[in-house]
Structure formats: C-alpha cells, structure tokens
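Undergrad: Next come a sequence and a model predicted from it.
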Amino acid sequence: MREHPFSLGPRLRQCAAFVRPGSRVADIGTDHGYLPVWLTRRQICPHAIAADINAGPLARARETADTYRAADLVELRLSDGLAALKRDEVDDIVIAGMGGELIASILGRAPWVQDEALQLVLQPMSHPEKLRAFLYKNGFDLIREETVLDGGRLYTVMLAAFAGRALSPSLEECYLGRLGESVSPYTPAYLTRQAALLAKRKAGFSPEESERIDQVIHALAEKAAALDLKQKEASL
C-alpha cells in the first residue's frame, strides 16, 4: 500500500480545484477512481462516492482506493448516472470525461440537482455548447469556466449551480459561456479552436443561420484576441 496520493493530470486537477474543501463529493463515471481518492487522501473532502455504470471501472476504482489507503473514505456504487445517489448524501458533484449531451441527460434525469446549495463540476469531452444550453435553459448558473491542456488536447471545465432562473441563451452564450472571464493561458487557443470547428459546421445551413454562425465565430475570435492581449500585457 502507498501512503501518498498520486498527481492528477491537468483535466482532473482543474476539476479538483473547483471542488469545495470540506464537501462530500460524488464522482460520476469515476473510471479508476483517481479523483475521489486524491480528494479524500489529501483531506480536501471527508468522504466521496465513486459511481460508475459498469462494474469494470468500479473494480479499478476499488484497487486505487485500496492501494492508497482510501477504502474507508471512498464509497463505490454501481449507478446509471445519478440514479443511485440521494441529495442528502452529497454537496459537490463531478461529472467529467463524457460528452456534453450525455452530461446534460444525466442531470436532466435527476431533478434533485436543482438545489442552490449543490455545486456541479462538469467537464465535457465534446459539445460543451449543448451542455451550456441545457444549463441555461434549466435554471442553472455558470459560475466559472477554465480551460486546460491535457494530453495535447484542450478542454473546458465548468462550475455550475442551480439559480432558478431559466434563460433562453443566444448562440454566442452557448459557445462562449464564462470563458470570457477565464484566467487560463490556454483559453485563447481554445476559443480559436471552437471558432474553427463552428466554421466547419456551417455547411448546409441556411443563409440566415450561416450569418448567425458567422457572428458567433467573429465574437469568439474577438474574445480570444482580447484575452491573449490581456495575458501578454500582464506578463510584461
């Protein structure tokens, strides 16, 4: 057995940074259980639930917990999303490493997450704009977003909580979120990449839709340039 936890990669490290110290945390789709073990063994969280829809990942998570002496701190659950959890068991929920649409589906099937005291840490692997749209339309507030570079790929990590204000977000809001306030040095490159991906998706759209998309592409490029300039000035 090993006494000290391993180091997390940039993607999970940013997720951990958004978790509130002292909170009871649930990691949905835990895979190897690295995040809950790291959080509990470093005494950031007193207790964690590591949940996964498949038995294989839970077995790997159990091995991680045993290896790093966290078996009494991390509870393992076979769960389809949040189905096997109850509101009074957790304070913060992490859902990382899934597509944005799947994360939205998981949240949509658990109405009890609509609680202002509960905090969500979300890391979509694809379609972050669809996850943002779901959050806005269902009364959640995007509190903060940051980007990370991990394994040669750029990712965004979102911090959200229920605010009770259902909004009809613009296309620009769905693609930008709170990244305009990001302090990450990787955000300009991330926004530039999102603009390029959006440009590729324009084919087949009507002229009116293409014009709206062009406006979003321009807004993303402008924000990327502004953040890049701000960061360069700060480094002088």
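TA: Nice, thanks for sending it over.

Undergrad: For the rest of this, base every contact and every neighbour count on C-alpha atoms.
TA: OK.

Undergrad: measure Ala51 to Arg193 for me?
TA: Distance, Ala51 to Arg193, by C-alpha to C-alpha, to the nearest Å: 32 Å.

Undergrad: These two: which has the busier surroundings?
TA: Ranked by neighbour count (other C-alpha atoms under 10 Å), Ala51 and Arg193 place Ala51 first, with 28 against 16.

Undergrad: isn't the more buried one right up against Pro36?
TA: No. In this structure, Ala51 is not within contact of Pro36 by C-alpha atoms under 8 Å, at 10.0 Å.

Undergrad: tell me, what's touching these two both at once?
TA: Listed as contacting both Ala51 and Pro36 by C-alpha atoms under 8 Å, 6 or more residues apart in numbering are Ala26, Asp27.

Undergrad: all strands of this protein, in order?
TA: In the chain, the strands defined using DSSP state E lie at 25-28, 48-52, 74-78, 92-98, 119-124, 140-150, 153-162.

Undergrad: Mind putting those into TSV with distance to Ala65?
TA: Below are these laid out as TSV (distance: least, C-alpha to C-alpha, whole Å):
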stretch	distance to Ala65
strand 25-28	14
strand 48-52	10
strand 74-78	7
strand 92-98	18
strand 119-124	22
strand 140-150	24
strand 153-162	25
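
Undergrad: quick one, which of these is nearest to Lys130?
TA: Closest approach to Lys130 among the strands of the chain is made by strand 119-124 (9.7 Å; C-alpha to C-alpha).

Undergrad: another one to put next to it:
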Amino acid sequence: MKQYNVQVHGADFVPELPWSADSTDSVRALVANDQRDLLVLDDDEDLMEIVPQATPEVVMQRLERTPFDRLFSQMTSANEEPGDAATQASWYLLLDVAALSHADLLSTAAALVGLTVAPDSPAALAAAQQAFCWLWQTQVTAHQLLQPQGVPVLQRLLRQLREPMAVAEFQEPESCGQRSRRLVHEVLALDHQRVNVLRLPASWQLIRLAVIERQRLVTTTNHD
C-alpha cells in the first residue's frame, strides 16, 4: 500500500507529516508551499521515493517548440466547438503528462480528442481509445497529424465522436492498446486530486501544478 508525505525541497527523505494512504494532507501541503517535495512510501514494492514538483515555467519551457506544442495548435484549429476553460486546462495537463512520460504523438492526439468530446468524464477514457483505434486503422502517422492535412483528419474524428449517443456507445477494443486511455486516466486523477490512483510515475511530479491550474481556472471564471 502506498503512503504519502512531504518534505522540504531537497532534503534527504525527512517527512514532515504523519504518513497516510490518504493523500489529502500531502496535496494540501504541496499546494501551500512551492518548496515542498512529495514523498511516496510503498511497502509492497519496497519503494521510497522523493518526487520534486514541476513548476509551470519548467513545464512550459519543456513543451515549447516541440511536437506536443505543434499538436496543441493542430487541435485548436481542428476543434470546431471550442470547449470551456476547463477543457483547455485539461489539454495543457495532458500534454505535460505526455511529455514527462515520453508518450507517442498518436496516443497523445487520441487522448486530447477523448478529453474534448467527453470533458471531465469517465467516458473520455473509452473515447480516447476509440480515437486511437480510428487513427491506427486509417494508418495516419504522427508526421501527417502535424502537417496542414492533419487538421481535417482531427476535425473528421471529432465530428464522428460527437455524433448523438456516440460517447455512450464507445467500445473499448483491446487490439489498439491502452496508451491513450492511460493518459486520460492520469489527467482525470490529477484534476480531482486522486493521487492514490495515479499509474504513471511522471504524474506525481504534476500534483501541485494540476491543483494550481484548477485554482487559477476557478479564479478566472469567477472574474469573468
């Protein structure tokens, strides 16, 4: 069973809080102080890990002028029904997870599509997998997605998945793999601070960033 804690950034595994399988207090501490690292203890796996938290500036620099940045632009152009600010925030977070996890572009594109047609919903998991299967079966390459012809490809896919009842009827074929589904799972878990269900180690670096972005979103929405 995993347990969570925090420490002063750069310390040598010096927990500040009582260890707990409930990550609530640790998440709260990470958000309150940007000089804290997450500590993860897993007796089952004999794991003791110190996880520094990524900053918005570092993540932005990591994504700038990369294929992930280009993919974001392609999705923005293809999305004929622009989502709300929450959907945009999920896009950014997904690209962060994808970059840190070295995900492939096709899986990342499919995950973006899933989050777009079924925002902040478990249905996004199946939608992303369905999107990846469609891209895989039509033999679209990552290079093609990043070219001008990639925009109409993404538009067509978004339109198909936005058909009435499409999300409710998504199948979850195993043959196409699970990578896009895993990316969406991480975004939903981070968005709702469900640290205990994160599956990709890189996601632990984004806990503070995810909470800060959600708080910033709420503030911006209230001001509007």
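TA: It's in. Keep in mind it's a predicted model, so treat the numbers as computed, not measured.

Undergrad: What does the TM-score come to for these two?
TA: The TM-score (TM-score structural alignment, normalised by the length of the second structure) is 0.30; 113 aligned residues with a C-alpha RMSD of 5.9 Å.

Undergrad: Packing partners of whichever strand or helix holds Ala98 of the second structure?
TA: Ala98 of the second structure is part of helix 85-101, with elements assigned from DSSP states H and E. With contacts taken as 3 or more C-alpha pairs under 8 Å, 6 or more residues apart in numbering; DSSP states H and E, helix 85-101 of the second structure sits against helix 56-63, helix 67-78, helix 105-117, helix 179-191, helix 207-223.

Undergrad: which of these sits most buried?
TA: Stretch with highest mean neighbour count among these: helix 105-117 (a mean of 27; mean count of other C-alpha atoms under 10 Å).

Undergrad: From the rest of the structure, what touches that one?
TA: By C-alpha under 8 Å, 6+ apart, the residues outside helix 105-117 of the second structure that reach it are 67-68, 71, 75, 83, 87, 90-91, 94-95, 98, 121, 123-132, 135, 141-142, 158, 161-162, 167, 179-181, 183-184.

Undergrad: and the helix or strand following that helix, what other elements does it pack with?
TA: The helix or strand immediately downstream of helix 105-117 of the second structure is helix 123-137, counting by DSSP H and E. Here helix 123-137 of the second structure touches helix 105-117, helix 150-161, helix 179-191, going by 3+ C-alpha pairs under 8 Å, 6+ apart.

Undergrad: To Val27 of the second structure, which of those helices lies closest?
TA: Closest among these, using C-alpha to C-alpha: helix 179-191, at 10.6 Å.

Undergrad: What is that closest one packed up against?
TA: For helix 179-191 of the second structure, the contact count by 3+ C-alpha pairs under 8 Å, 6+ apart identifies helix 85-101, helix 105-117, helix 123-137, helix 207-223 as packing neighbours.

Undergrad: how much space between the residue lying closest to Leu135 of the first structure once chain neighbours are set aside and Phe162 of the first structure?
TA: Closest residue in space to Leu135 of the first structure, ignoring its immediate chain neighbours: Asp141 at 7.0 Å, by C-alpha to C-alpha, 6 or more residues apart in numbering. Counting by C-alpha to C-alpha, the gap between Asp141 of the first structure and Phe162 of the first structure amounts to 6 Å.

Undergrad: Asp214 of the first structure now?
TA: Taking C-alpha to C-alpha, one finds Asp214 of the first structure at 31 Å from Phe162 of the first structure.

Undergrad: Look at these two and report which has more neighbours.
TA: Phe162 (22 against 16).

Undergrad: thinking that one is in contact with Phe140, fair?
TA: Yes. With contact defined as C-alpha under 8 Å, Phe162 of the first structure reaches Phe140; the gap is 4.1 Å.

Undergrad: what's the burial count for Val8 of the second structure?
TA: Val8 of the second structure: 18 neighbours (other C-alpha under 10 Å).

Undergrad: Please determine how far it is located from Thr108 of the second structure.
TA: Per C-alpha to C-alpha, Val8 of the second structure is found 33 Å from Thr108 of the second structure.

Undergrad: just Glu213 of the second structure next, same as before
TA: 20 Å.

Undergrad: Ile207 of the second structure now?
TA: On the measure of C-alpha to C-alpha, Ile207 of the second structure and Thr108 of the second structure end up 20 Å apart.

Undergrad: can you check Val59 of the second structure too?
TA: 16 Å.

Undergrad: quick one: contacts for Pro56 of the second structure?
TA: Going by C-alpha under 8 Å, 6+ apart, Pro56 of the second structure touches Leu209.

Undergrad: Roughly how far does it sit from Tyr92 of the second structure?
TA: Distance, Pro56 of the second structure to Tyr92 of the second structure, by C-alpha to C-alpha: 10 Å.

Undergrad: all helices for the first structure, in order.
TA: Taking DSSP state H to define them, one finds helices in the first structure at 10-18, 34-41, 55-67, 100-108, 128-137, 171-176, 187-200, 207-235.

Undergrad: For those helices, could you give me TSV that also reports distance to Asp150 of the first structure?
TA: Formatted as TSV, those follow (distance: least, C-alpha to C-alpha, whole Å):
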stretch	distance to Asp150 of the first structure
helix 10-18	6
helix 34-41	15
helix 55-67	21
helix 100-108	18
helix 128-137	17
helix 171-176	20
helix 187-200	12
helix 207-235	20
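
Undergrad: closest one to Cys174 of the first structure among the strands of the first structure?
TA: Per C-alpha to C-alpha, nearest to Cys174 of the first structure of the strands of the first structure: strand 140-150, 10.8 Å.

Undergrad: Next, the buried residues of that closest one.
TA: Going by neighbour count (16 or more other C-alpha atoms under 10 Å), the buried part of strand 140-150 of the first structure is Phe140, Asp141, Leu142, Arg144, Glu145, Glu146, Thr147, Val148, Leu149.

Undergrad: And for stretch 213-226 of the first structure?
TA: The neighbour-count check on stretch 213-226 of the first structure (16+ other C-alpha under 10 Å) flags Ile213, Asp214, Val216, Ile217, Ala219, Leu220, Ala221, Lys223, Ala224, Ala225 as buried.
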